[in-house]
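Novice: Coordinates for the following, if possible.
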Amino acid sequence: MSTTPSRFPEIVIPDETIYQTLFGSLTEDQRARPAITDSATGQEVSYGELQDMVDATAGALAARGVGKGSVVGLHAPNSLAFAVAFHGIMRAGGTVTTLGSLLIPSDIDKQLQQAGASHLLTMKALGDAGITGAASAGLPAESVIVLDDPEAGQASLIAEGRPAPEVDLDPATDIAVIPFSSGTTGMAKGVKLSHRNLVANMYQIGVTLEVSGVDHDWTMLAVLPFFHIYGMNSLLNASLLHRMHLVTMPTFDLVKFLAAIEKYRVDLTYIAPPIAVALAKHPVVAEYDLSSMKHMVSGAAALDGDLADSVSGRIGSTVAQGYGMTETSPVTHCAVLGETPAASIGHPVSNTEAKVVDVSDDSLPEITAPDSDDPEARSKSGELWIRGPQVMVGYLDNEEATARTITPEGWLRTGDIVDLDRDGNVYVVDRMKELIKYKGYQVAPAELEALLLSHPDIADAGVVGVLRESDGEEVPRAFIVPQVREGSPVKVDAEELMGWVAEQVTPYKKIRYVDIVEAIPKSNTGKILRKDLKAVPLQVTA
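Specialist: Prediction:
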């Protein structure tokens, strides 16, 4: 078996902007259909109303200097306001850089500067972090719009009634969004995704939905964050292209999640493994009528096959896995219902090639599916490589990282280690990348190591992810080497150190365990041997 082509049908991807794809072909019947219901406010808009709000927002932003070449930060939870602002920015010709809801001011400052943002749209619902971060980044007050401000927010922009500008964009080269990702290793980098990247993946996702029996009349519940590429394109954009009714939730709360499914008679939702654990095990699930739920898609991290079966058995819906990354807009693989084993991410989506490469051999030979009658047989493990129209343009202002990630032949090296069964189904077995994924959020060990090394009592540090027994989440675990003063190591209190880190990072980046060690294991080139650190038994003393 050579390079794995898609088992999904080939499709024609139109040469369109995101706005043209989602709103350019709305029929009168579709304009009347419900598009988005904001569960936090109760507001519901039709597709026609949504388009009008996007156009008016684009006109107001254009009047404030947003246009082709502008980068605008968007700092908002899942909401109607996010959807309107997100598409309004792009309709005005601008590029969106989405900021996580939990980011602290210094993180917002850093991202706005790295992205070259001229404006920020934020919400009071997230506190003052956006305003403070924008001020630190040097944005003038008039360039910061608080969307839920009753006097000068989104409603005020729309009320100006300005027409959307005429903008000439090239879908293949003009950048639509710049989300930030740690990629395969290291610090967060801006990922340049063109209009074509996202449009292609919307259509690719649409094929997987159709194969799974998803209907245009279905209601989708969106709790995974829109600021992350998963929520942005797989949930928000793909549901709009499919003309579904999207119900937004600003944060995940199990009871509210279950209540929303019952209230809105939700047919489809996207989850991450921690939500699957709750659906499979929590007793409160039995108190709600979830009979409307037909299909769930799990992503953001590998889902155990037995867990998927438990959710399906308890809820009565089908459960399928998908796979992707920020650099691929995001989806590259998806299960086929009735064909793909529960533990597998399935096959490449339409118009996508994939191959598994033996990176332990300098010649990088391709690994093929096992030639076996045994359905449990697996190939040798290797790195998953992807080629397709959803692959990013490149990293922002980082040609070196781009060259390390995308080969001259256009293959994107995912950094994930996978194997194959005899039918070519892909199974994620490990990550080459050093990224820690906590509840779907990305935590770069290098960032925490750099912070730890700034502490006067720490001589060296290494950070890895460890599975926390209480909930199965992967959380940061730090190994630190104390400074030596007057011939003896300085005493470092683990609790105090974790508190010190917590004061300086976004909550999901907090270190949860600390080990005091004599040395950090490293290769002869100075690279931290994270496998050695991961092999150290966890002593729950911190």
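Novice: contacts, neighbours, all on C-alpha from now
Specialist: OK.
Novice: gap between residue 69 and residue 24?
Specialist: Residue 69 is 22 Å from residue 24, where distance means CA to CA, to the nearest Å.
Novice: what about the helices in the stretch 251-400 of the chain?
Specialist: Taking DSSP state H, counting those that start in this stretch as the test, the helices found in the stretch 251-400 of the chain are 254-264, 273-281, 305-315, 399-405.
Novice: repeat for the stretch 401-542 of the chain
Specialist: Along the stretch 401-542 of the chain, the stretches classed as helices by DSSP H, counting those that start in this stretch are 445-453, 494-502, 530-534.
Novice: Please identify the deepest-packed of the ones you listed.
Specialist: Counting by mean count of other CA atoms under 10 Å, helix 445-453 has the highest mean neighbour count of the helices of the stretch 401-542 of the chain, with a mean of 19.
Novice: angle of that helix against helix 494-502?
Specialist: With axes from the mean of the first three to the mean of the last three CA atoms, to 10 degrees applied, the angle from helix 445-453 to helix 494-502 works out at 120 degrees.
Novice: Which elements pack onto helix 445-453?
Specialist: strand 458-467 (3 or more CA pairs under 8 Å, 6 or more residues apart in numbering; DSSP states H and E).
Novice: Share the number of residues neighbouring residue 69, please.
Specialist: Residues within reach of residue 69, counting by other CA atoms under 10 Å, total 13.
Novice: before we go on, could you also do this sequence so I can check it against the first one:
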Amino acid sequence: MSGEEGWDATVEEEPRGCQPQFDRRSGFDLQTGIYHSLVQLSEHNKIPVRHDLDTATFVLSQFPHPSEAESRVALIDLATNRRVTYAKLRHSINSLATGLYHALGVRKGDVVFVLSPNSLLYPTICLAVLSVGAILTTANPLNTESEIGKQVRDSGAKLAIAAPEEVHKLLPTGVPTLLTSRPSDDSSLSIEELIESCEPMELPLVKLTQSDTAGILYSSGTTGTSKGVLLTHENFISIMTLLKWSVDVTSSHNDVFLCFIPMFHIYGLVFFALGLFCSGVTTVLMQRFDFQAMLDAIQTHQVNNIPAVPPVILGMVKYTSKGSHDLTSLRRVGSGAAPLSKEVADGFREKFPWVELRQGYGLSESCGAATFFVSDEQAKARSGSSGRLLPSFSAKVVDFETGVALPPYREGELWLKSPAVMKGYLGNEEATAATIDSDGWLRTGDLCYFDDDGFLYIVDRIKELIKHNGYQVAPAELEAVLLSHPQILDAAVIPIENEEAGQIPMAYVVTAAGSEFTEDQIIQFVASQVAPYKKVRRVGFISAIPRSAAGKILRKQLVSLSQQKVLSKL
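Specialist: Model (predicted):
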């Protein structure tokens, strides 16, 4: 079922008497250089424009009708099999909001810092914080005490909510901290107790507007210092609406989703802590990712949908053996947060021909989304693409030397405009001005091109391009070549400084157990498939490629590792 048929979405039409302003095939306007979305939501399903609508009110308004909410399961804990219905979830959100407001004095504009792995309580915490008009900021539990302290200070957090095993990282900050659950030997108040002890009460009217800040999400900082991305209620509501549309055109209300994406990340927050509740589906929740547990969960709970990241898809290609698990219930796997190579995508489709694989594109600064595939036929025909622009999104491909907006098949920096684009970076006017221009265009920093059917292809991060003898080499392209070899389980390519060439590509690889693949063999394997200026010049063997929680390669760590090895030889 196509998106145009599935949710009252229609191809954009010009008013009668007007000439089309852009090409109906690619979405490209030759006069302005702007790519337009080829799909428009109907009046019934458009993004709400009510100025006083906030995120929590919007999400709760999409819950199943009370007659269904008592029996419809919202969440299942994989470890304990505990189930939470939509009725119970609503009650917990309202109870916690009551406790935060009346017992703890949390008010509009207060920043609440959340430090916890995935849990059944995570969505309740997020929606309760937003219900009282407070601002949500989330952090990776793997962050160090120093990193946690920096984020608490930078965000101006007034209250922290933390898993018991993480609370020690918050002690030096002095911020009041509420535990998610109370250990038996601790007298501290916990979220669980607050929910149990507080009956939902009518809260004083909190005057919120869609332009108010709802969240401060910290970028991964893979190429620079982490910055606080200011996301408004309009940003979240826009994405919630588009997520509901994308789920409704591809799934049914009886579908079961699997969550292992961390909810502190924009991908997990938008999908699992907020968005999927708008579609009334069931989510099986993993606290932390484990590959075998994922396969068990698909079989046990008859999972249909998995929003995933490229390393997980690569693992399914490389590590699943025929007959070890019954994965026939699986119908759809999405890929986001990092580029998915054509080689890995093709390998997945060959191994799991009954599963639809759809890649999307987004970033924290666009509230986690921008492009999407509405049909499997499109995705198969354009392996390696990230899909078409979502409704409400426009784009430009800008030559980063001339500033000229480019037509299809010309590579440049991707610029985006949408109601989902962030307000800016917290306390950093210089970075905001460098990222969002005076007309509201978001400079993504990603090198890309559109084809003549309006499908987006991400080449690489501009900052990560390797400059070799005046040529630009995309690490992602070389990584895709490396991963096509059966003895290479994972790979990352980084720049190494070189006096003659400026930079040379170096590959770090994870090889299969017992492999005798040598550095020279790997270099020759890549050289046989790419232009001479692109070939890998050095190879390092490593036990695991360092990645962020969202699956992005942490190239800075590998660059540091390569520098340490050079110094150790001096």
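Novice: Report the TM-score for the pair.
Specialist: The TM-score (TM-score structural alignment, normalised by the length of structure 1) is 0.77; 449 aligned residues with a CA RMSD of 3.1 Å.
Novice: Any chance of a markdown table for the helices of the stretch 251-400 of structure 1, columns distance to residue 465 of structure 1 and mean neighbour count?
Specialist: Output for the helices of the stretch 251-400 of structure 1, formatted as a markdown table (distance: least, CA to CA, whole Å; neighbours: other CA atoms under 10 Å):
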| stretch | distance to residue 465 of structure 1 | mean neighbour count |
| --- | --- | --- |
| helix 254-264 | 25 | 17 |
| helix 273-281 | 16 | 18 |
| helix 305-315 | 21 | 18 |
| helix 399-405 | 23 | 14 |
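Novice: which one of the ones you listed lies closest to residue 386 of structure 1?
Specialist: Between residue 386 of structure 1 and those, the tightest spacing by CA to CA is seen for helix 399-405, at 10.6 Å.
Novice: so the closest one corresponds to what in structure 2?
Specialist: Residues 429-435 of structure 2 are matched to helix 399-405 of structure 1 when aligned by TM-score structural alignment.
Novice: To what extent does the matching stretch diverge from structure 1 after superposition?
Specialist: Superposed on structure 1, stretch 429-435 of structure 2 shows a mean distance of 1.0 Å to its aligned residues (mean CA distance after the TM-score superposition for structure 1).
Novice: starting at the chain centroid, how far to that stretch?
Specialist: 22 Å (CA atoms, centre = their mean, to the nearest Å).
Novice: just stretch 257-269 of structure 1 next, same as before
Specialist: Worked out by CA atoms, centre = their mean, stretch 257-269 of structure 1 lies 22 Å from the chain centre.
Novice: on that earlier part again, now the helices of the stretch 401-542 of structure 1 in JSON lines, with distance to residue 90 of structure 1?
Specialist: Below are those laid out as JSON lines (distance: least, CA to CA, whole Å):
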{"stretch": "helix 445-453", "distance to residue 90 of structure 1": "31"}
{"stretch": "helix 494-502", "distance to residue 90 of structure 1": "35"}
{"stretch": "helix 530-534", "distance to residue 90 of structure 1": "41"}
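Novice: mind listing what the nearest residue in space to residue 317 of structure 1 that is not next to it in sequence touches?
Specialist: Spatial nearest neighbour of residue 317 of structure 1, chain neighbours left out: residue 294 (4.6 Å); criterion: CA to CA, 6 or more residues apart in numbering. Counting by CA atoms under 8 Å, 6 or more residues apart in numbering, residue 294 of structure 1 touches 267, 268, 316, 317, 318.
Novice: swap in residue 354 of structure 1?
Specialist: The contact partners of residue 354 of structure 1, by CA under 8 Å, 6+ apart, come to 3, 4, 5, 348, 384, 385, 386, 387.
Novice: which of those has the most neighbours?
Specialist: residue 348 (29 neighbours).
Novice: wait, isn't that one in contact with residue 8?
Specialist: Yes - Residue 348 of structure 1 lies in contact with residue 8 (CA atoms under 8 Å); the separation is 7.5 Å.
Novice: got the residue ranges for the strands in the stretch 101-250 of structure 1?
Specialist: 119-122, 144-146, 175-177, 180-181, 189-194, 219-222, 245-248 (DSSP state E, counting those that start in this stretch).
Novice: mind checking which helix or strand residue 4 of structure 2 is in?
Specialist: helix 3-6 (DSSP states H and E).
Novice: After that helix, which helix or strand is next?
Specialist: Once the chain leaves helix 3-6 of structure 2, the next helix or strand it forms, by DSSP H and E, is strand 9-10.
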